[in-house]
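A.B. asks: Predicted coordinates and the sequence they were generated for:
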Amino acid sequence: MTADRFVVEVKEFTRSREQMIFIFFFPMIFLALFGAIFNTDDLYGTGVSFGQYFLAGMIASGMLNTGFQSLAISISIDRSEDALKRIHATPLPPTAYFFGKILQVLVVSVVQVALLIAMGALLFDVSLPADAWHWVTFAWVFVLGLACSTAWGIATSSLLRNGKAASAILTPVVLVLQFTSGVFFVFTELPSWLQHFAEVFPLKWLAQGMRAVFLPDEFAAAEAAGSWQLPLIAIVLSVWLVAGLVISAKTFRWLRLDDR
């Protein structure tokens, strides 16, 4: 049942041109534009270009868009159109529905990250990690960050009263996080109060974890704390993941508020 539901989710995604453009092409367009506009070849004397720095942020941002924003909107629309009510009335177990969604988010994110890495290597000479330690770091940051984003996507879907207005509500939230978390700008160049604001939320730590993978180790000294802070990244993302799971379990609803 999970496999069948996953196939349905993939078909729905691939048949939605707007969603595919938002998930795949927007991050690639932003990577090309911002990398070309802010064409700095030597950030803080580390030999790192802004395009290389921006790649890590766009990978993190793409995962947030896929796991949080896109998932919350799609579930909210399903609820508004009574699709969730019909699904809940069938023999399909709730676990199969959720795992189908999660697997679809995972596959889409893998493709998205692969495209961004390929683009970064071609346009901005981003070097892929040459040792196993960096790939292990990438694996756990990716899995933990995507799980956190997905959990909050499910949790947030229940807080949205209207599926049609979901995008208008979530887009400003995501934009604020992107502009304050070291995605569109170098994090240390932001005012200190914005840095402290961003430290509360997972996107800042997800972007920092990706920088630890794709930027040279020498750049760690240019971070706000003077290091990659990998243990703290794991702790913050884990706390947000647990909180998202708890809120999802307690607040998720299959019916519209009007039906109650």
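C.D. replies: Arrived safely. Numbers count the residues shown, from 1 in each chain.
A.B. asks: from here on, contacts and neighbour counts on C-alpha atoms
C.D. replies: Noted.
A.B. asks: Looks like residue 241 contacts residue 147 (just checking).
C.D. replies: Yes. Applying CA atoms under 8 Å, one finds residue 241 in contact with residue 147, separated by 6.7 Å.
A.B. asks: Same drill for those two, tell me which one is more crowded.
C.D. replies: residue 147 (26 against 22; other CA atoms under 10 Å).
A.B. asks: For the more buried one, give me its contacts.
C.D. replies: Shown in contact with residue 147 (CA atoms under 8 Å, 6 or more residues apart in numbering): 67, 241.
A.B. asks: second one coming, line it up with the first:
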Amino acid sequence: MTTTAAEKATTTAPLPSALALGLSRAAVETRMFFREKDAVIFTFSFPIILLVLFGSIFSDQFKGTGITVSQVYTAGLIGAGVMGAAFQNLGIGIAIDREDGTLKRLAGTPMPRSAYFVGKMLSSLVIALLEVLILLAIGVLMYGLELPTEVSPWITLTWVLVLGLAGAALLGIAASSIPRSAKSAAAVISMPFVVLQFISGVYIPFTELPPWLINISSVFPLKWMCQGLRSVFLGEEGARLELTGSYELGRVALVLGAWVIGGLVLCLMTFRWKGRRDG
């Protein structure tokens, strides 16, 4: 039995896969981000300005290590930049999408909902990688940061960034449901992120922090991401600056992996496609 022309016309073409749609959505999200010049300037300039300021003010060496404070700041601010691109940007951006109706409209299309999140996370990955490259260039050119010459540290850098970015992004998606409106999203999401930077070894060494703050920071991914990054760029001498005298990379992987799983659970439990005013 042959198919008639009418039957052919009414046949619905299969939709692209969720991954393909996610890649397309990532391209859209990335273009939209770079069109917002104020967001681009703030996202990239903030960690750069802090690195230049802190690196110029605190340029002494840690005794007996040959490592400067500027180099430690470089590793810490790379971690903060990655988490900012994932947690902060995603949390605020999704809260805005929810209030202006973007989420509601996308939920009503045939596009798989997972494609939206794939697009958001891949866009954050692009932004984070650009930020890492810029901060690394400043660290190398201005503060004598030495890039690893062996393969092993680069492998460590890859899994630390992947796990750290994934965990921070999922945490940002979950946190996007906290603000009551898009206007309050920046304050509600940025404030805990700023506090976390101060207690996670980004700006203040752990040796200067009281134990109870160290215990709090140890619960969150930023502390472990920065610790993993220090292992890549500061080498064996830098391990002497850690509280335990070791980078504890096994524990870094365990905590960051736990945040990927925990962040996914939080997203499934808390994420809302509609705003509070939509009922």
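C.D. replies: Okay, I see it. Just so you know, these numbers come straight off a predicted model, no measurement behind them.
A.B. asks: Need the TM-score between these chains.
C.D. replies: Between these two chains, after superposing, the TM-score reads 0.97 (TM-score structural alignment, normalised by the length of the first structure); 259 aligned residues with a CA RMSD of 1.1 Å.
A.B. asks: Next one: residue 50 of the second structure from residue 92 of the second structure, what distance?
C.D. replies: Distance, residue 50 of the second structure to residue 92 of the second structure, using CA to CA, to the nearest Å: 22 Å.
A.B. asks: cool, and residue 190 of the second structure?
C.D. replies: Noted for residue 190 of the second structure: a distance of 9 Å to residue 92 of the second structure, by CA to CA.
A.B. asks: what about residue 50 and residue 92 of the second structure, which has more around it?
C.D. replies: Per other CA under 10 Å, whichever of residue 50 of the second structure and residue 92 has more neighbours is residue 92, with 25 against 15.
A.B. asks: from what I can see that one touches residue 183, true?
C.D. replies: No. Contact criterion CA under 8 Å: residue 92 of the second structure and residue 183 do not qualify, at 9.4 Å.
A.B. asks: overlap in contacts of residue 190 and residue 92 of the second structure?
C.D. replies: Joint contacts of residue 190 of the second structure and residue 92 (CA under 8 Å, 6+ apart) do not exist.
A.B. asks: What's residue 77 of the first structure aligned with over in the second structure?
C.D. replies: Superposed on the second structure with TM-score structural alignment, residue 77 of the first structure falls opposite residue 96.
A.B. asks: ugh, wrong one, residue 33 of the first structure
C.D. replies: Counting by TM-score structural alignment, residue 33 of the first structure corresponds to residue 53 in the second structure.
A.B. asks: in what helix or strand does its match lie?
C.D. replies: Secondary structure from DSSP states H and E places residue 53 of the second structure in helix 37-57.
A.B. asks: Next, count neighbours for residue 181 of the second structure.
C.D. replies: Using other CA under 10 Å, residue 181 of the second structure has 19 neighbouring residues.
A.B. asks: Mind telling me what it corresponds to in the first structure?
C.D. replies: Under the alignment (TM-score structural alignment), residue 181 of the second structure maps onto residue 162 of the first structure.
A.B. asks: pretty sure its match contacts residue 74?
C.D. replies: No. Using CA under 8 Å, residue 162 of the first structure makes no contact with residue 74, being 11.3 Å away.
A.B. asks: Skipping its backbone neighbours, what lies nearest residue 48 of the first structure in space?
C.D. replies: Leaving aside its sequence neighbours, residue 48 of the first structure sits nearest to residue 42 (CA to CA, 6 or more residues apart in numbering; 5.2 Å).
A.B. asks: same thing with residue 204 of the second structure?
C.D. replies: With sequence-adjacent residues excluded and distances taken as CA to CA, 6+ apart, residue 204 of the second structure is closest to residue 198, at 6.2 Å.
A.B. asks: equivalent range in the second structure for stretch 185-203 of the first structure?
C.D. replies: Counting by TM-score structural alignment, stretch 185-203 of the first structure corresponds to residues 204-222.
A.B. asks: sorry, back to before: how about the nearest residue to the match of residue 181 of the second structure, chain neighbours excluded?
C.D. replies: Using CA to CA, 6+ apart, the nearest residue to residue 162 of the first structure is residue 80, at 6.5 Å.
A.B. asks: what about the one you found, neighbour count?
C.D. replies: Neighbours around residue 80 of the first structure, by other CA under 10 Å: 21.
A.B. asks: how near is it to residue 3 of the first structure?
C.D. replies: 25 Å.
A.B. asks: now residue 144 of the first structure
C.D. replies: Taking CA to CA, one finds residue 144 of the first structure at 23 Å from residue 3 of the first structure.
A.B. asks: Thanks a lot, see you next time.
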